[in-house]
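>>> Requesting a structural model of the entry that follows:
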Amino acid sequence: MTHHHYEIAVTWTGNTGSGTESLRSYSRNHDVTADALETIAGSSDPAFRGDPTRWNPEQLYIAALAQCHMLWYLALAAQAGLTVTAYHDRPTGVMVEEADGAGRFERVTLRPTVTIDPAGDPAVAEQLHHRVADYCFIARSVNTPIHHDVTILTAPDTAAE
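Reported below is the predicted structural model:
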């Protein structure tokens, strides 16, 4: 078994002068940093007094799921001999906020559009999406139901022209 370690820093930058004196006295702004990487400007969702021009944890959660799915999908496609020429996803998530302010993601839906080489099998391309859940580190670590609404396109056969 191999262990991989990850280290980041999250620094609150939202002290507007009176700290957390009240729920409205401070900004939710923060920076997410790691060695040799660009800073991610973070905040909370605007519904929770956040800055809409900064990434919020809910968006980053959905992004992490979509990125992990895509990267494993591409690897599985390569292993299966399926040539993917383009991949684009527009994932969505639904979070439920409870009366006491706690919440959880009810579901995340990945909506990848995958373009494959004309020689590729669309059925294989579709099936590989269902195998990703066995490998994706992020999806295997959460309990949010993750659905897939997949579109498979076949690239034009430019060799026939």
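
>>> can we go C-alpha only for contacts and neighbour counts from here?
Fine.

>>> Provide a list of residues in contact with the residue nearest the centre of the chain.
Against the mean C-alpha coordinate of the chain, by CA atoms, centre = their mean, the closest residue is residue 63 at 1.8 Å. Residues near residue 63 by CA atoms under 8 Å, 6 or more residues apart in numbering: residue 91.

>>> One more, please, to line up against the first structure:
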Amino acid sequence: MARAHRYTVEVTWTGNTGTGTSGYRDFSRDHEVRGDGKPVLPGSSDPAFRGDPGRYNPEELLVAALSQCHLLWFLHLAATAGVVVTGYTDRPEGTMTENADGAGEFTEVVLRPAVTVADPGMVDAVPGLHERAHQMCFIARSVNFPVHHQPSTSAADSAV
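Predicted coordinates for the structure are as follows:
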């Protein structure tokens, strides 16, 4: 039976510099994302759209969500398959195309997980775990653009 999960946050604009949105350059894109009992996440728009480069933008957070979802599924699947993961780092990259009218959309995200396993005998199982993690990831299943993977695996200090 399917179960429904709900996710609630609060997003509050904090960029009123005194005159609201009286002009395109007259307000900050700064905002805060809050969740019950969690640290405040400072947000803004991409610097290309007059945002604060010191704050996370929605595009970065979408790429991060895809990476996190893959990571969490991968670790779960590795544990149940008896593959001992001792390290995992990803440097994902998303590509968004902006149209002439200012609208845009993501055209792809590439995940680049670098996984370290405890034993060289576990390396061959890793590609299948990445494939299954991609199939299971809630976020990847929900987007309308491709999510590609360029994984690397190492064991006992030797790259594979």
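
>>> Quick one: map the residue nearest to the centre of structure 1 onto structure 2.
Residue pairing (TM-score structural alignment): residue 63 of structure 1 is matched to residue 64 of structure 2.

>>> element containing its match?
Assigned by DSSP states H and E, residue 64 of structure 2 falls within helix 58-81.

>>> So which bits of that helix are buried?
Residues of helix 58-81 of structure 2 classed as buried: 59, 62-64, 66-67, 69-71, 73-75, 77-78 (neighbour count, 16 or more other CA atoms under 10 Å).

>>> Ok, stretch 116-133 of structure 1 next?
116-118, 120, 122, 125, 128-129, 132-133.

>>> Pick out the most distant pair among the residues you listed.
Largest separation among those by CA to CA: 118 and 133, giving 26.1 Å.

>>> so how much does the lengthiest strand in structure 2 differ from structure 1 once superposed?
Identified as the longest strand of structure 2 according to DSSP state E is strand 104-111. Superposed on structure 1, strand 104-111 of structure 2 shows a mean distance of 0.6 Å to its aligned residues (mean CA distance after the TM-score superposition for structure 1).

>>> just how off-centre is the helix or strand just after that strand within its chain?
Using DSSP H and E, the helix or strand that follows strand 104-111 of structure 2 towards the C-terminus is strand 114-117. Computed by CA atoms, centre = their mean, to the nearest Å, the chain-centroid distance of strand 114-117 of structure 2 equals 19 Å.

>>> Which stretches in structure 2 count as helices?
58-81, 126-136 (DSSP state H).

>>> Between the ones you listed, which one is closest to residue 148 of structure 2.
Across the helices of structure 2, the minimum distance to residue 148 of structure 2, taken as CA to CA, is reached by helix 126-136, at 9.1 Å.

>>> related to what we said a few turns ago, kindly reformat the helices of structure 2 as TSV and extend each row with distance to residue 23 of structure 2.
Shown next, in TSV, are these (distance: least, CA to CA, whole Å):
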stretch	distance to residue 23 of structure 2
helix 58-81	22
helix 126-136	43
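
>>> Quick check: which of the ones you listed is nearest to residue 41 of structure 2?
helix 58-81 (10.5 Å).

>>> That closest one vs helix 126-136, what angle?
Orientation check (axes from the mean of the first three to the mean of the last three CA atoms, to 10 degrees): helix 58-81 of structure 2 against helix 126-136 gives 120 degrees.

>>> Quick check: helix 58-81 of structure 2 compared with structure 1, mean distance?
Comparing helix 58-81 of structure 2 with its match in structure 1 after superposition yields a mean distance of 0.5 Å (mean CA distance after the TM-score superposition for structure 1).
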